[in-house]
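1. fold the stuff below for me.
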Amino acid sequence: MGHRPDILTQVADLTQAGEAFALATVVRTVAATAAKAGAKAIIRADGAISEGWIGGGCARAAVLKAAREAIDDGKPRLVSVQPEDLLAERGVAAGTERNGIRFARNMCPSKGTMDVFVEPMLPAPGLVILGSSPVAVALADIAPRFGFHVTVCAPKAEQAAFVEADARIDGFMMDTADGRRRYVVVSTQGRGDEAALSAAVSTPSAYLAFVGSRAKAETLVSRMQERGVDAGALAALKAPAGLDIGAITPDEIALSILGEIIALRRRDLRHQIQRVEAT
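-> The predicted structure is shown next:
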């Protein structure tokens, strides 16, 4: 328990940095075990324990595996590490899941039982909006209601238009250090279109869209290709942005864009879960 303050500090730091990790907590022990109820550990996406302790090798492999899977699919797990004779009494084998509990074998001489709750701590998805058009302002206003971390990139003189924003960047230089899964929307509408698009395509994202007509986007893309911008990066650009719902007003266009992003995000999450369940 002596590590608890450090763990809480690191949980806050990793959350602020937008990093995915898992928090493992020992919730019950029976007989002799190295870790006791309440012990915690932070497990990073690569399977490394960066802070805390949940016991030695008897439970480590099973908990780390559960943590990696939890980070992948966003679902918590309860792992029960038990000696082989108790597993046999229950009629379960190591790796079996029953009633939401995954059983693992304790091969250590202690022969104790330890139950560990593994909770994925996933960052809010990042929505990066470049520009300060009415559509950009409307999108920044509604996105937080759906759990998005909103970053606004626009000249400082135009930032006052945004009431809801988690982060603000003066100009169009995106933050490459943020580890969140990012969805990027360029909504400059004639004020710095090419500069904003150049910044957007230079940073990896799960979604890249341009608020404007297809013809205008094609003109900008052609101009950027002539300047040597990577054609592969430009090919990912979606224009016009949003689902086709017949949107006309800035609020309606913002809604169509957010709907498209949510549909993409949920589809990707379903695919992640299917991949984890198949392994």
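
2. use CA for all of it now, contacts and neighbours both
-> OK.

3. can you classify the residue lying closest to residue 81 once chain neighbours are set aside by secondary structure?
-> Nearest non-adjacent residue to residue 81, counting by C-alpha to C-alpha, 6 or more residues apart in numbering: residue 104, 4.6 Å away. Residue 104 falls in the strand class when you classify it by DSSP: H, G, I helix; E, B strand; the rest coil.

4. another one to check against the first:
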Amino acid sequence: MSAHVEVMDLVAQMKSAEQPFVLATVVRTVSVTAAKAGAKAIIRPDGTIVAGWIGGGCARGAVLKAARDALLDGEPRMVSVQPENLLAELGVKPGDNREGIRFASNMCPSKGTMDIFVEPVLPHPSLVILGASPVAMSLAAQARQLGYHVTLAAPAADVTAEPDAHVIVDGFAPRYLNDARRFVVVSTQGKGDEAALRAALAIRAEYHAFVGSRRKMAALREKLVAGGSEAAAIERVKAPAGLDLGAITPEEIAMSILAEITVERRRGQRTANPLRS
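-> Coordinates of the predicted model:
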């Protein structure tokens, strides 16, 4: 088995396990370089190269920095490692970016040029649903279609149909959540509201919501505070969950919740769309 095949096998395994990483690929070389076009490497968020090879120290520092940045913003980038005299001819300095290419200096004796494509592979955003109400079931199904990794946690006795979720947990204590952007929705609707909310507050997430009225949430707040939950964390729970779309059916309510989550998920990411101009 070639090194290339081994790298791609590991890529498949890490994607399946919802692990974040960067796939770096040498796309062009000029003159003498340690790695040739087509060489690949897998880089973890801590900077560890776990498989493959893209050359020695001449390119490693620039690629690792680009890998860290790519994992932060989710955007791929091109790194061009060149001798300083060639950078000067182009009118750029090490660290400059031009037309999507980040330039770095090759200080090694080889004086070769390497262009490396750095591609972040991030886990799917995670939606954790606590409860097995009709809204919860519809939310799970719709979220999967939108590319979320869905975990549904509810007592087995409350689950009357097979949820359309990646992971199904008996009870309100989901474990082994993937290390991705996370959104949590409590949709128990009368079956274990307090216990589910308490479990939801213990999950680190960008968004917490409760499918229920403001009045019901206010009553639950008193119980949660009395039980030791932080008042500030409770105040961040959106109740009722979802945008005000006039939703009535479980499917419509689930859609309104996903619309609100989409606003949170895409905040700051949206660029100009020519179809809307």
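
5. how close does the residue nearest to residue 81 of structure 1 get to residue 98 of structure 1?
-> According to C-alpha to C-alpha, to the nearest Å, residue 104 of structure 1 and residue 98 of structure 1 sit 12 Å apart.

6. what does residue 47 of structure 1 give?
-> Distance of residue 47 of structure 1 to residue 98 of structure 1, given as C-alpha to C-alpha: 24 Å.

7. the more surrounded of residue 104 and residue 98 of structure 1?
-> Using other C-alpha atoms under 10 Å, the more surrounded residue of residue 104 of structure 1 and residue 98 is residue 104, with 27 against 9.

8. surely that one meets residue 92?
-> No. Taking C-alpha atoms under 8 Å as the definition, residue 104 of structure 1 is not a contact partner of residue 92, at 9.5 Å.

9. name the SS class of the most centrally placed residue in structure 1, please.
-> Of all residues in structure 1, the one closest to the mean position by C-alpha atoms, centre = their mean is residue 123, 4.5 Å from it. Residue 123 of structure 1 falls in the coil class when you classify it by three-state DSSP.

10. what residue in structure 2 is paired with it?
-> If you follow residue 123 of structure 1 across to structure 2 using TM-score structural alignment, you land on residue 123.

11. pretty sure its match contacts residue 14?
-> No. Residue 123 of structure 2 lies out of contact with residue 14 (C-alpha under 8 Å); the separation is 9.3 Å.

12. any residues in contact with both of the two?
-> Common neighbours of residue 123 of structure 2 and residue 14 (criterion: C-alpha atoms under 8 Å, 6 or more residues apart in numbering): residue 20.

13. part of a strand, is residue 168 of structure 1?
-> Yes. Assigned with three-state DSSP, residue 168 of structure 1 falls within a strand.

14. my read: it touches residue 149, true?
-> No. Counting by C-alpha under 8 Å, residue 168 of structure 1 sits too far from residue 149 to count as a contact (11.3 Å).

15. ok, and the closest non-adjacent residue to residue 11 of structure 1?
-> Of all residues not flanking residue 11 of structure 1 in the chain, residue 42 sits nearest, at 7.7 Å (C-alpha to C-alpha, 6+ apart).

16. now that neighbour: how far from residue 54 of structure 1?
-> Distance, residue 42 of structure 1 to residue 54 of structure 1, by C-alpha to C-alpha: 10 Å.

17. how close does the residue nearest to residue 81 of structure 1 get to residue 113 of structure 1?
-> Taken as C-alpha to C-alpha, the span from residue 104 of structure 1 to residue 113 of structure 1 is 10 Å.

18. identify the contacts common to those two.
-> Common contacts of residue 104 of structure 1 and residue 113 (C-alpha under 8 Å, 6+ apart): 80-82.

19. ranges for the helices of the stretch 151-279 of structure 1?
-> Residue ranges of the helices in the stretch 151-279 of structure 1, as given by DSSP state H, counting those that start in this stretch, are 193-201, 214-226, 231-235, 250-278.

20. what about residue 27 of structure 1, which helix or strand?
-> For residue 27 of structure 1, the host element (DSSP states H and E) is strand 21-30.

21. how about residues contacting that strand?
-> Applying C-alpha under 8 Å, 6+ apart, the contact partners of strand 21-30 of structure 1 are 14, 35-45, 54, 63, 67-68, 70-71, 112-122.

22. same check on stretch 210-221 of structure 1?
-> Contacts of stretch 210-221 of structure 1 (C-alpha under 8 Å, 6+ apart): 185-189, 193-194, 234, 237-241.

23. so that stretch aligns onto which residues of structure 2?
-> Using TM-score structural alignment, stretch 210-221 of structure 1 corresponds to residues 210-221 of structure 2.
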